[in-house]
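Novice: Next one to model:
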Amino acid sequence: MKKYGLLGRKLLHSLSPEIHRELGNNRYDLFQLEPNELDAFFEKRDFAGINVTFPYKKDVMKYCDVITESAKKIGSVDTIVVDENGKLIGDNSEYFGFCFMINKCGIDVSGKNVIVFGTGSDSLTVQAVIKDLGAKNIVTVSRQEIEESEDFYNHDEVDIIINTTANGMYPNNGMKFIELDRFPRLCGVMELIYNPRRTRLICDAEDRDIPNSDGLSMLVAQAYQTEIKFGRIEPDDELIRTTYKTMSDRRKNIILVGLPGCGKTTIAKVIAAKLGRPCIDVERLISMKAGVPLSTVYLAYGERYYRELETETLKKITRNGGQVIACESGAILSKENQYYIRQNGYVVWLTRELSGLKFDGVPLIRNFEALKRLDDERTPIYKFLADIQVEVTDNVEKTVSEIISIMNIKPTESIL
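Specialist: Reported below is the predicted structural model:
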């Protein structure tokens, strides 16, 4: 039985097989090939249909018997279907995917000045879409230009930024390459990266209340359109919506933050058990790394060393998704930690009456007044980071049910 799949060079972290399974295709594999293997792959034609990703979207055009007009117009092929006569039909599904992404996030490019970072095949598709949607002016900037020059800042009348490069993509999480404040008219930021869900660029846009979108919706919509071209599904708006939500939920880390003693670890364990996810206790990892109890780390080595371990731990664990993480209460203090929490996180702020908190053994809290000062200091940060706020009671099951209900999230397989 012939298979479907994704053709590319480095596919280790691809979500495509997972998305296509959600769309009902269990025969979707990864074809990870070197350039010198392409001739044999296409000569054999042992597939019913494939998607094509970097760096082969232009290279595969020579193997196609027919190329659709839309693919010719864009200048790249990302979908190949074998027709009833055995001919290879080269097409483009990313166009539909990016249109879906723009519509979903509500960013209007009509009459706008747009700067597109990246000049590869993805950039060609993006340019074709925004041109058709009436963008006023389109400027492209190559990765080399980003690294060697800041001339792109001279375009200070830019309204919308679209990043099609891999800058900030896993494993280079946290990379910053654009200063958004240098574009005073900016009213929209989009990028094609979906891992992590929030790059530094997306976080910077959120901090400035600029409408934005990561690339997951485009990836899901492209897969949906491909399955239609494969002849496996019929158009179904509900299917694309539910598939996107499933993939989005599956990628999220549920991160619990709050004051010491509010119940983060206990609640995290119950949520993890109900949803079938790994449970990560940041305080426990810090203690294990230091080789001594948590209070000893703080008192014996000082706060600076403790915070360094904290940042190192968060940086490592939050790169993955699909976990439930009980965060150390002070982890939210540093800007760097805030990014790590946000990059794949859905942040749940647990609150409780101060009189109900258990803070015995917490180095920074010697009395109730110290606790109150801590609350005054950290509340604005918790509020900034939180996706939701939940009041904790002694009924753990009730608290957990409330969190799961608000998130409208279902048990799912781990993606670690």
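
Novice: from here on, contacts and neighbour counts on C-alpha atoms
Specialist: Noted.

Novice: Check the protein for its longest helix and report it.
Specialist: helix 368-385 (DSSP state H).

Novice: what helices or strands is that helix leaning on?
Specialist: strand 345-351 (3 or more C-alpha pairs under 8 Å, 6 or more residues apart in numbering; DSSP states H and E).

Novice: Could you tell me the angle between the strand it packs on and helix 368-385?
Specialist: 150 degrees (axes from the mean of the first three to the mean of the last three C-alpha atoms, to 10 degrees).

Novice: which other residues reach strand 345-351?
Specialist: Here strand 345-351 makes contact (C-alpha atoms under 8 Å, 6 or more residues apart in numbering) with 252-259, 262-264, 318, 321, 341, 382-383, 385-392, 403.

Novice: Check stretch 398-413 too.
Specialist: 249-250, 267, 270-271, 274-277, 348, 390-393.

Novice: swap in stretch 228-243?
Specialist: Stretch 228-243 is contacted by residues 19, 22-23, 25, 48-49, 81, 220-221, 224, 227 when judged by C-alpha under 8 Å, 6+ apart.

Novice: go with 10 Å
Specialist: 4, 19-25, 48-50, 79-83, 91, 93, 217, 220-227, 244-246, 248-249 (C-alpha atoms under 10 Å, 6 or more residues apart in numbering).

Novice: which of those are buried?
Specialist: Applying 16 or more other C-alpha atoms under 10 Å to those, the neighbour count classes 4, 19-20, 22-23, 25, 48-50, 79-82, 91, 93, 217, 220-227, 244-246, 248-249 as buried.

Novice: returning to that earlier point: mind giving me the ChimeraX select for the contacts of stretch 398-413, buried ones only?
Specialist: Those of the contacts of stretch 398-413 that count as buried under 16+ other C-alpha under 10 Å are selected in ChimeraX with:
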select :249,250,267,270,271,275,276,277,348,390,392,393
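
Novice: now, which of the contacts of stretch 398-413 lie within strands?
Specialist: 348, 390-391 (DSSP state E).

Novice: Please dump the residues you listed into CSV; it should also carry distance to residue 13 for every row.
Specialist: Output for those, formatted as CSV (distance: C-alpha to C-alpha, whole Å):
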residue, distance to residue 13
348, 27
390, 34
391, 37
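
Novice: Could you single out the nearest of these to residue 369?
Specialist: residue 391 (21.5 Å; C-alpha to C-alpha).

Novice: give the contact list for the closest one.
Specialist: Residue 391 sits in contact with 262, 349-353, 399, 402, where contact means C-alpha under 10 Å, 6+ apart.

Novice: who are the neighbours in contact with residue 210?
Specialist: 107, 160, 180, 186-189, 202-204.

Novice: one more to put side by side:
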Amino acid sequence: MKSERGLGEARFGLVGRSLGHSWSPQIHARLGSAPYALVEVEPDGLAPLVRDGAWRGLNVTIPYKREAAALADVRSPAVRRIGAANTLVRAEDGSIVAENTDVLGFSWMLSRFCRERLGGSPRDLLEGEKVLVLGSGGASQAVVDALEHVAGARAVVISRSGDETYGTLVERHADAALLVNTTPVGMFPRCPATPVPEGDLARLTGLRGVLDVVYNPERTGLCLCAERLGLPSESGLAMLVAQALYASELFQGRQIDDAVVPLIEREIRFQTQNVVLIGMPGAGKTSSGRALARALGRPFVDIDEVVATEQGRSAAQIIREDGEGRFREVESEATARYGARSGLVIACGGGVVTRPENYGPLRQNGTIVLLDRPVGQLGTEDRPVSQARGVEELAAERMPLYRAWSDVVVRCTGTPQGDAALIRSRLGL
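Specialist: Model (predicted):
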């Protein structure tokens, strides 16, 4: 879609140069601003679309936010401060009004995070406090504006060049109260990368929390680091939904109860959340996972089967012929690829927990379920590690890891269908 024709019959839409998958049509349908189209335009097509298109409301994304502000007839105070707009509305007189609902969306997210996770309002907690903002692009400007006007905070922008860089982060800013990532580092498919190493994050001893405007994956690499350090954290889905709500209000000329924001968040998480099954070899992860996937209408992925298909040999053959270490390498590669995807049921091999680097890829978009079968019921046929070491020894080593990694523990019921039903019940699926 490279021109106004991309709108079709829609009067609302998202405009950008290169648009991949977006949740915006689904969110706006839920909010009432539909039909909503995704419209890709080249730079020379933006002005004709904005000035002459038969639209009622447009959201604007990279790289057109500054040009969108310049093309408007009327600019909100936030747009005038920032010089960028992500929302355009056609007024009744035909004039174009520009707003930046990223500011409003982040303000909503910040207010809820402070209230529910930190125990106070943004101004009570952050007024006069230093907040680190990673990145200097359009999202950064919106976040800085919200921090200064909603919370009265002192925002310090950290970028790859200039006076405040990642190299001076720890040295100068260990007293920062909050850290916000506005860069695309850690966004799908390059996840779970993080713009700040966990070691540096740990040295920011004044931090009370971490926010990330990236919303895919659900838990970014930065949020996973914060989680391991015991810091409250949240990625950007709430901001995405809240900014859409404020845009939709402008599109429709009516107020929308913001209580719908967490409802839409839950709906999206229901669709995108992976269910990840871990447990001892022979616990029934594959059979229960298949039954669960059928019940949920989701794709099923068995990591051992992925490895076998790609390597042309079963997991047992690879372990026997090349050693367990080689199998763990290819297992980790497959785990990273599928853990980055969404809406799957994933069955992991019994030894996935022996490599700590597998946790982040599974956790980033997944709820991890331990399928717990009594040791006496675990078979060892075609399981070389179980045969070599014995089930009891293996369980003594791995069960603490399974429990540490899992969000939910499900006792096996005796049938795959029973296990799948119990998992659904425990996860509310």
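
Novice: related to what we said a few turns ago, sitting in strands, which of the contacts of stretch 228-243 of structure 1 do you find?
Specialist: Those of the contacts of stretch 228-243 of structure 1 lying in strands (DSSP E): 4, 48-50, 79-82, 91.

Novice: mind putting these in JSON lines, distance to residue 308 of structure 1 included?
Specialist: Shown next, in JSON lines, are those (distance: C-alpha to C-alpha, whole Å):
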{"residue": "4", "distance to residue 308 of structure 1": "46"}
{"residue": "48", "distance to residue 308 of structure 1": "51"}
{"residue": "49", "distance to residue 308 of structure 1": "49"}
{"residue": "50", "distance to residue 308 of structure 1": "46"}
{"residue": "79", "distance to residue 308 of structure 1": "46"}
{"residue": "80", "distance to residue 308 of structure 1": "49"}
{"residue": "81", "distance to residue 308 of structure 1": "52"}
{"residue": "82", "distance to residue 308 of structure 1": "54"}
{"residue": "91", "distance to residue 308 of structure 1": "50"}
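
Novice: and which of the residues you listed is nearest to residue 132 of structure 1?
Specialist: Nearest member of these to residue 132 of structure 1, counting by C-alpha to C-alpha, is residue 91, at 17.8 Å.

Novice: isn't the closest one right next to residue 58, touching?
Specialist: No - contact criterion C-alpha atoms under 10 Å: residue 91 of structure 1 and residue 58 do not qualify, at 11.5 Å.

Novice: Between those two, which contacts overlap?
Specialist: 76-78.

Novice: Ranking by neighbours, what's the top pick from these?
Specialist: residue 77 (29 neighbours; other C-alpha atoms under 10 Å).

Novice: picking up where we left off before, pick out the most distant pair among the contacts of residue 391 of structure 1.
Specialist: 353 and 402 (17.9 Å).

Novice: quick one: which of these two has more around it?
Specialist: residue 402 (15 against 10).

Novice: Could you find the closest non-adjacent residue to the residue mapped onto residue 181 of structure 1 from structure 2?
Specialist: Residue correspondence, TM-score structural alignment: residue 181 of structure 1 in this structure matches residue 202 in structure 2. When the adjacent residues along the chain are set aside, residue 202 of structure 2 lies closest to residue 229, with 6.9 Å between them (C-alpha to C-alpha, 6 or more residues apart in numbering).

Novice: same thing with residue 325 of structure 2?
Specialist: The nearest residue in space to residue 325 of structure 2 (C-alpha to C-alpha, 6+ apart) is residue 319, at 7.8 Å.

Novice: With residue 381 of structure 2 instead?
Specialist: Nearest residue to residue 381 of structure 2 in three dimensions, chain neighbours excluded: residue 387, at 7.8 Å (C-alpha to C-alpha, 6+ apart).

Novice: still on that earlier bit, give me the buried entries from the contacts of strand 345-351 of structure 1.
Specialist: 252-259, 262-264, 318, 321, 341, 382, 385-386, 389-390, 392, 403.

Novice: The residue mapped onto residue 179 of structure 2 from structure 1: what's it in contact with?
Specialist: With TM-score structural alignment as the criterion, residue 179 of structure 2 lines up with residue 161 in structure 1. Each residue near residue 161 of structure 1 by C-alpha under 10 Å, 6+ apart is listed here: 113-117, 139, 178, 180, 183, 186-191, 201, 212.

Novice: With residue 4 of structure 1 instead?
Specialist: For residue 4 of structure 1, the contacting residues are 17, 20, 25-31, 46-51, 80-81, 227, 230, by C-alpha under 10 Å, 6+ apart.

Novice: Likewise for residue 89 of structure 2?
Specialist: Each residue near residue 89 of structure 2 by C-alpha under 10 Å, 6+ apart is listed here: 12, 50, 55-59, 72, 74, 95-99, 247-248, 250-253.

Novice: Would you mind measuring from the residue lying farthest from the centre of structure 1 to residue 350 of structure 1?
Specialist: Distance from the C-alpha centroid of structure 1, by C-alpha atoms, centre = their mean, peaks at residue 367 (41.0 Å). Taking C-alpha to C-alpha, to the nearest Å as the measure, residue 367 of structure 1 falls 21 Å from residue 350 of structure 1.

Novice: now swap in residue 181 of structure 1 and tell me
Specialist: Taken as C-alpha to C-alpha, the span from residue 181 of structure 1 to residue 350 of structure 1 is 33 Å.

Novice: These two: who's more crowded?
Specialist: Between residue 181 of structure 1 and residue 350, counting by other C-alpha under 10 Å, residue 350 is the more crowded of the two (23 against 11).

Novice: any idea what that one aligns with in structure 2?
Specialist: Using TM-score structural alignment, residue 350 of structure 1 sits opposite residue 371 in structure 2.

Novice: What residue in structure 2 is paired with residue 205 of structure 1?
Specialist: Using TM-score structural alignment, residue 205 of structure 1 sits opposite residue 226 in structure 2.

Novice: hang on, isn't that match packed against residue 200?
Specialist: No - using C-alpha under 10 Å, residue 226 of structure 2 is not in contact with residue 200, being 11.0 Å away.

Novice: Between those two, which has more neighbouring residues?
Specialist: residue 226 (21 against 14).

Novice: Which strand or helix spans that one?
Specialist: Residue 226 of structure 2 is part of helix 221-228 when elements are defined by DSSP states H and E.

Novice: next one: that helix to chain centre, how far?
Specialist: 12 Å (C-alpha atoms, centre = their mean, to the nearest Å).

Novice: quick one: the next helix or strand after that helix to structure 1 mean distance?
Specialist: Per DSSP H and E, helix 221-228 of structure 2 leads on to strand 233-234 as the next helix or strand towards the C-terminus. Aligned to structure 1 and superposed, strand 233-234 of structure 2 gives a mean residue distance of 0.4 Å (mean C-alpha distance after the TM-score superposition for structure 1).
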